[in-house]
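Student: Everything below, folded, please.
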Amino acid sequence: MGIAAGTGSGSPMLLAALVLVGALGLVMAAAWLMVRQRRAELDRREERLMAELHRLHSQEDELAARTAETERLRTELGELAAERRRSLERTAGLTADQARAELVRAEQSAARREAAVSVREIERQAKADGEQRAREIIASSIQRLASEQTADTVVTSFPLPNEEMKGRIIGKEGRNIRAFEAVTGVNLIVDDTPGLVQLSCFDPVRREAARLTLEALVADGRIHPLRIEEAHGRSSEEVERLCVRAGEDALLAIGAATGESAPELVRTLGTLRYRSSYGQNVLGHLVESAHIAGMMAAELGVDPELVKRAALLHDIGKALSHRVPGGHAAIGAEFARRHGESDEVVHAIEAHHGEVEPRTLEAVLTQAADACSGGRPGARRESVEAYVRRLERLEEIARSHDGVSKVFAMQAGREVRVMVQPDVVDDVRAQVIAREVAKQVREELTYPGQIRITVVRESRATEFAR
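Tutor: As a prediction, this is how the structure comes out:
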């Protein structure tokens, strides 16, 4: 009974002991397997290291062999160089130092020759560049002088009483300045210059009318499109009166009676007060030519009055040449014939450039007086005449298209403003006109930079409240 009871109570402890022994066995087995795997891995790593060490030993042996071969080749090369030098010395009869000195002398001589050639080339190039630079400086100086003279010819400065007036002239969103340019055909330049604006136009008569218009507008203070049109109308009439007065003064200057000349001839002669030829004022040139012709006629015993009249009118065609095709001599002769001038005067006008053979003494004296007045030092500059002709040709090209009402060459010929009739030309046709004018200008004219062609199509509606 006692034994049975003790056995029954000891069975769990025995089972636990058995389980613990089994677990320890498993742990020891796992540890043993791990040790075997670790040992196998270490063996493999040792084999790799031994193989790498063997390879390094092989490379070291190969490098030592190559180093020895390099030293042997270097020694052989040194011996060959020494032998070659000895051979050269024996052949040339010179030592190495002597040969080096001879080589240096030869190189120095060659360097001196090359330096001399280079110096001559540099001097030649410098001389050519100097001449080219001198020509550029002279041309630039002449161009600047011509530009100043051209600016004086085509630009009029107009003083303003205050800076506020610039804003009135420009108007809301530029309305007034656009209307002014459209009505007068003159470019109005408003820049940062204090108290000053500029009027730019190659036609001096048109520019003078614009100046008087702007003067009236500034004096009145009310500036808007309708006032601009009214002021320009009055200014144009004033310029007409000034032209008539200038023509009468020119006739009086040579001692001719103004009542004997046709009014249209007097007015046309007066317009030359605002024109220049080769930089010389045409009306002043005519009066000067008349005085010279009169003095020569008096010396020769010829009637000076007839000769002076022929000389005074010989360039009157220049007032019409921009509207009538042909040379100004033929145009002036026909104009004088229509207004009752004598055959002697008409012949002197048409023959003063040799286009017609001079048959009278008056014609010959007119030629001589023209040459004396135009040929004196400082009288003329050809650049202005060519410039004005180019601008006149620009306007002629644009005016030749159908539907064009007004054409103005502006901004010293850099822009052509073309005003078209809105009831004849639509928007598409306006684009076509601009393109055709630009194409014709490119084909016919030579000009610096670029020229902008602006076609303006404007419709107006006017009613009166009564």
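
Student: Please count neighbours and contacts with C-alpha atoms only from this point.
Tutor: Fine.

Student: ok, for R337, nearest residue in space, not its chain neighbours?
Tutor: Once flanking residues are discounted, R337 sits nearest to V346: 6.2 Å by C-alpha to C-alpha, 6 or more residues apart in numbering.

Student: and the one helix or strand that neighbour maps to, what other elements does it pack with?
Tutor: Assigned by DSSP states H and E, V346 belongs to helix 343-350. Under the contact criterion of 3 or more C-alpha pairs under 8 Å, 6 or more residues apart in numbering; DSSP states H and E, helix 343-350 touches helix 304-313, helix 328-338, helix 361-375.

Student: Comparing those, which comes out most buried?
Tutor: Between these, helix 304-313 has the highest mean count of neighbours, a mean of 26, where neighbours are mean count of other C-alpha atoms under 10 Å.

Student: Y278: which of the helices and strands packed on helix 343-350 is closest?
Tutor: For the helices and strands packed on helix 343-350, the distance to Y278 is smallest for helix 361-375, at 8.9 Å, taking C-alpha to C-alpha.

Student: just the angle between that closest one and helix 343-350, please?
Tutor: Put simply, helix 361-375 runs at 40 degrees to helix 343-350, going by axes from the mean of the first three to the mean of the last three C-alpha atoms, to 10 degrees.

Student: Would you do the same for the sequence below? I want to compare the two.
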Amino acid sequence: MPNYIIYIVLAAVVALVAGVLLGRRLAGKARHDHEAQAQARAQQLLQEAEAQANRTRDERIQQSKDKFRTLKNEFEQESKRQKQALEQELTERRATVVEQEQSIKRLTETTQKQLEQLQRKEQDLDNLREKLQMEAQQQRERLDSQEEKRRLTLETQQAKLQQKEQDLDARVHDVQHQLETIANLSAAEAREQLVESLKNEAQIQASSYIKDVVAQAKLSATKDAKKVVLETIQRTAAEHAIENCVSIFNIESDDVKGKIIGREGRNIRALEAATGVEIIVDDTPEAIIISGFDPVRREVARLSLHLLVKDGRIHPARIEEIVAKTRKNIDEEIVEIGERTIIDLGIHGLHPELIKMVGRMRFRSSYGQNLLQHSREVANLCATMAAELGLNVKHAKRAGLLHDIGKVSTEEPELPHAILGMELAKKYKEHPDVINAIGAHHDEIEMTAMVSPLVQACDAISGSRPGARREMMESYIKRLKQLEETAVGFDGVLQCYAIQAGRELRVMVNAENVSDERAQELSYEISQKIEKEMQYPGQIKITVIREMRAVAYAK
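Tutor: Now for the predicted structure:
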């Protein structure tokens, strides 16, 4: 091989080796430059990341500070509102506490007054009880004296009887001796005559002894019965007051009288027309008189006046609204009175309608005696007597409370109140003994239950107390009711009220159905009917009131 080729090959090899070395060097340099750039880039990115992190941290810290300030402001505002609300609530509670303290103070004063009244009543009751005990002691002493006299008389009679027996024995002995000596009788015949004589004498003595025992039993029974009645009256003593037809409404100032009368008397006329009572406004200081025979009407008028004076707005429309509201409240009060009465007496399972009638008794009177107080007393008397006699106390008390229930019913008023009460008791599923006691307490039906005579006796005991009843009051109220019912039967009459103690009859008519001319004719016709059907002293004024009202609605 030629040398130049070798040189060329060597040169190529050297060149190749040099190229390889140079390439490696260049590659290492490029790699070193690339690593330097990468490190610089990484350092730059790290610096940028740190800067971004610092900025983000500063922003988050600023946002946190802003949010903290916002929450702090909201918390301070909320705390301020809650503090104001608490202060307001505390103020209201303080006012409520003050009001309650005043109410408690008034209640304490009222309770103290009631306690004083109760103490006075207890003192009166103690005095009455002592008086009755003294009378009972005197009665017992008289009975003991009579018993002692009867015992002495009986001993005297026994001594006389023994003397007669001795005389009789002596006579029998003489007769036997005479029969044996004079009549020449045998011992057997004499014995037979003697036995017959002794037998007749024994029959006579037995008859006399039986009569004495029967008389002694009757005397003991009468004494025991009187004792039961006397002890029952003593244990069930009660006060009685005669209700009248007048109620007093007290006012703070006489200036209120002018508001009640109203312009040209329109307010007082509206009040009288709505309640059916007579309002008397005279010179009596700080008082207005409410007159009417119906206690419910008087109570409605009194409460309505109280609400009107308290409100201050007194005009015809307001009067009618208050009277309607008061009547509703009175109905609720009647139910409450009935429930309280049966709870006080321990009576259970009474029908709601009978409870309502019991409450209505509070506003009714019988011969001037309050019907509810009378019925409560009869119930207590019946319970006491039934306990003494070993009868059913629950039935006796129930019958005593309901015995006059027919007097407050509006159904079939022409029936006697005992029969009407008996029908009501049947209607509401009362016990047969209670039904019979109600119907028989005035002898309208035959008594078949043991509690019936108790109810009759206790009704008489309650009504016969001094001052408990007054016959004239009952007949007076019946006459006023008959006077009102006489005018209600005419066409066009809406309401009718007897006032002025029955001297005036006010008739409210429908203005749409009754003209002015017809109103005059109606007053004359009513007066003629009253003259024909009723008996009364003096004269009765008939006033027909026709009021025209125009009503329209704005929409």
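
Student: Assuming the best superposition, what's their TM-score?
Tutor: The TM-score (TM-score structural alignment, normalised by the length of structure 1) is 0.65; 316 aligned residues with a C-alpha RMSD of 2.0 Å.

Student: Need the helices and strands packed on helix 343-350 of structure 1 in TSV (columns: distance to V455 of structure 1).
Tutor: Formatted as TSV, those follow (distance: least, C-alpha to C-alpha, whole Å):
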stretch	distance to V455 of structure 1
helix 304-313	38
helix 328-338	31
helix 361-375	39
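
Student: which ones are touching the residue positioned nearest the centre of structure 2?
Tutor: For structure 2, the residue nearest the mean C-alpha position is I337 (1.9 Å; C-alpha atoms, centre = their mean). Neighbour list for I337 of structure 2: V358, G359, R362 [criterion: C-alpha atoms under 8 Å, 6 or more residues apart in numbering].

Student: Repeat the analysis, applying 7 Å as the threshold.
Tutor: By C-alpha atoms under 7 Å, 6 or more residues apart in numbering, the contact set of I337 of structure 2 is G359.

Student: counterpart of it in structure 1?
Tutor: When structure 1 is aligned by TM-score structural alignment, I337 of structure 2 is paired with A246.

Student: which stretch among the helices and strands packed on helix 343-350 of structure 1 comes nearest L88 of structure 1?
Tutor: Per C-alpha to C-alpha, nearest to L88 of structure 1 of these: helix 361-375, 83.7 Å.

Student: residues in contact with the closest one?
Tutor: Residues outside helix 361-375 of structure 1 that contact it (C-alpha under 7 Å, 6+ apart): 285, 288-289, 292-293, 307, 310-311, 347-348, 351-352, 358, 380.

Student: switch the cut-off to 6 Å
Tutor: S289, I292, A293, V307, A311, A348, H352 (C-alpha atoms under 6 Å, 6 or more residues apart in numbering).

Student: Tell me the most packed of those, by neighbour count.
Tutor: Using other C-alpha atoms under 10 Å as the neighbour criterion, A311 leads the contacts of helix 361-375 of structure 1 with 33 neighbours.

Student: Map P537 of structure 2 across to structure 1 for me.
Tutor: Aligned partner of P537 of structure 2 by TM-score structural alignment: P448.

Student: Shouldn't its match be within a strand?
Tutor: No. Under DSSP: H, G, I helix; E, B strand; the rest coil, P448 of structure 1 sits outside any strand and is assigned coil.

Student: Quickly note the distance from it to G294 of structure 1.
Tutor: 43 Å (C-alpha to C-alpha, to the nearest Å).

Student: who's more crowded, the two?
Tutor: Neighbour totals were compared for P448 of structure 1 and G294, and G294 leads with 25 against 7 (other C-alpha under 10 Å).

Student: tell me the contacts of that one?
Tutor: P304, K308.

Student: which residues of structure 1 fall in strands?
Tutor: Secondary structure of structure 1 (DSSP state E): strands located at 155-159, 187-189, 196-200, 276-277, 280-281, 404-410, 415-420, 452-457.

Student: Which of these sits closest to K318 of structure 1?
Tutor: Of the strands of structure 1, nearest to K318 of structure 1 by C-alpha to C-alpha is strand 276-277, at 8.8 Å.

Student: Which part of structure 2 matches that closest one?
Tutor: Taking TM-score structural alignment, strand 276-277 of structure 1 hits residues 365-366 over in structure 2.

Student: what's the answer for stretch 292-312 of structure 1, then?
Tutor: Using TM-score structural alignment, stretch 292-312 of structure 1 corresponds to residues 381-401 of structure 2.
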